[in-house]
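K.L.:
My questions concern the predicted model and sequence given below.
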Amino acid sequence: MAGRLIYLIGPSGSGKDSLLDAAREPLAQRDCRIVRRVITRSAEAIGEAAHGVSAEQFATMQAQGAFALSWKANGLSYGIPIDIEQWLAAGQDVLVNGSRGYLPQARERYPELLAVLLTVDPAVLRERLLARGRESLPQIEARLERNVQFTLGEGALAADGPALVLLDNSGPIRQTVSRLLALIQEA
């Protein structure tokens, strides 16, 4: 039996990295792998367990077929290692930190994927983005506007679309982890 791809998406600052860190052990106990993505930004600056590479290294890896999924967002390139194919084929569930804008392409390649949209109250989101100090105020405003476009605008993700589950992360992280585990179990 093939494993399932769990595609975690949400705005910058929604707590995806915190959720992945907090859920790592309970997911491992359920034989679910959390994949370390490749990104064109130094690992020290990321704030997530990712593999930082240069744009040139990324392009070489992409040309060599190193990624099952890859996309560009916010001026960076992101890749999900091709290793997920082997894990899925072996029956393991695989959780990746994906992109809202790339969801249609990911669904095309993995039609049975479970998309989990991490949501957060807009005021909490703004607070988190300011607190992490990674972007300038204009960059934060652009990210907040991008979030509005994905939730209300022309490119909005439909909550009633195929296998898109909303997961609120406005409260304590342990509650979000419990809800994530329940979602994976039920889906």
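P.N.:
Right, received. Where do you want to start?

K.L.:
going forward, measure contacts and count neighbours with C-alpha atoms only.
P.N.:
Noted.

K.L.:
all helices for this protein, in order.
P.N.:
Secondary structure of the chain (DSSP state H): helices at 16-29, 43-46, 55-63, 83-89, 103-109, 122-132, 137-151, 173-186.

K.L.:
Would you tell me which of those gets closest to residue 162?
P.N.:
helix 103-109 (9.3 Å; CA to CA).

K.L.:
Show me what counts as buried in the closest one.
P.N.:
Across helix 103-109, burial judged by 16 or more other CA atoms under 10 Å covers 103, 106-107.

K.L.:
most centrally placed residue in the protein?
P.N.:
With distances taken as CA atoms, centre = their mean, the residue of the chain nearest its centroid is residue 97 (2.3 Å).

K.L.:
so what's it up against?
P.N.:
If a contact means CA atoms under 8 Å, 6 or more residues apart in numbering, then residue 97 has 7-9, 16, 35, 37 as its contacts.

K.L.:
Please apply the same query to residue 50.
P.N.:
Contact analysis of residue 50 by CA under 8 Å, 6+ apart lists 36-39, 43.

K.L.:
next, the one to line up against it:
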Amino acid sequence: MDGKLFYLMGPSGSGKDSLIEAAREPLRALNCEVMRRVITRSAESVGEDAIGVTPEEFDRRQRAGAFSLAWQANGLSYGITKEMDEWLRSGRHVLVNGSRANLRQAMELYPTLVPILLTVKDEVLRKRLLKRGRETPEQIDARLARNALFKDRRSSDSPVHQIDNSADLAVAVAALLEWVQLNAGPDRT
């Protein structure tokens, strides 16, 4: 494939949707498209440009081979459609909102994938999750504990690029655009 796949991941509440939305147009200028996810909960698409479907519809699409990548997380199903492969073959770069738990599978399918981890300080993440109001304080504590486990599992020589989104969103957007530019190679438009 001629295009590069950028795989953005991070804990819930880290600001992935905000980062993607703020970077969408500048990414297009770098020949990089943002993939829409198919998700089995329409409420999840609030704040995200996603396609909400029922679990039955998701299963039907998955059995029909509609997804390049698919995974389950937090009781939901997520899919990235085959359109991604068409874009990559045509030389366009693609950014996906992925999952830390699915990174290994994604890297096996796309060996040149560029993994990007959006991080946020725990105290900032806790405040964002509380403000969002989707989870109880106990569920938030469980999320923070899972996040700590993920940090502990990663080795210091991990190929994952980290972007801190604890402060001003513009700083994270600039870091993302710089990383895409550095890894995308020459523009093929």
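P.N.:
Ah, there it is. These figures come from a predicted structure and were not determined experimentally.

K.L.:
Among the contacts of residue 50 of structure 1, name the buried ones.
P.N.:
Using 16+ other CA under 10 Å as the burial test, those include 36-39 as buried.

K.L.:
follow-up on the earlier one: now render the buried residues of helix 103-109 of structure 1 as CSV, adding distance to residue 149 of structure 1.
P.N.:
Compiled in CSV, the buried residues of helix 103-109 of structure 1 are given as follows (distance: CA to CA, whole Å):
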residue, distance to residue 149 of structure 1
103, 15
106, 20
107, 20
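
K.L.:
of all the residues you listed, which comes closest to residue 166 of structure 1?
P.N.:
For those, the nearest to residue 166 of structure 1 is residue 103 (14.3 Å; CA to CA).

K.L.:
Which position in structure 2 pairs with the closest one?
P.N.:
In structure 2, residue 103 of structure 1 lines up with residue 103, judged by TM-score structural alignment.

K.L.:
residues contacting that match?
P.N.:
Contacts of residue 103 of structure 2 by CA under 8 Å, 6+ apart are residue 115.

K.L.:
quick one: it and residue 123 of structure 2, what's the gap?
P.N.:
Using CA to CA, to the nearest Å, residue 103 of structure 2 is found at 25 Å from residue 123 of structure 2.

K.L.:
and the gap between residue 67 of structure 2 and residue 178 of structure 2?
P.N.:
Relative to residue 178 of structure 2, residue 67 of structure 2 is positioned 29 Å away (CA to CA).

K.L.:
Show me which of these two is the more surrounded one.
P.N.:
residue 67 (20 against 12; other CA atoms under 10 Å).

K.L.:
can I assume that one is in contact with residue 81?
P.N.:
Yes - between residue 67 of structure 2 and residue 81 a contact is recorded at 4.2 Å, counting by CA atoms under 8 Å.

K.L.:
Now do the same for residue 161 of structure 2: its match in structure 1.
P.N.:
Under the alignment (TM-score structural alignment), residue 161 of structure 2 maps onto residue 165 of structure 1.
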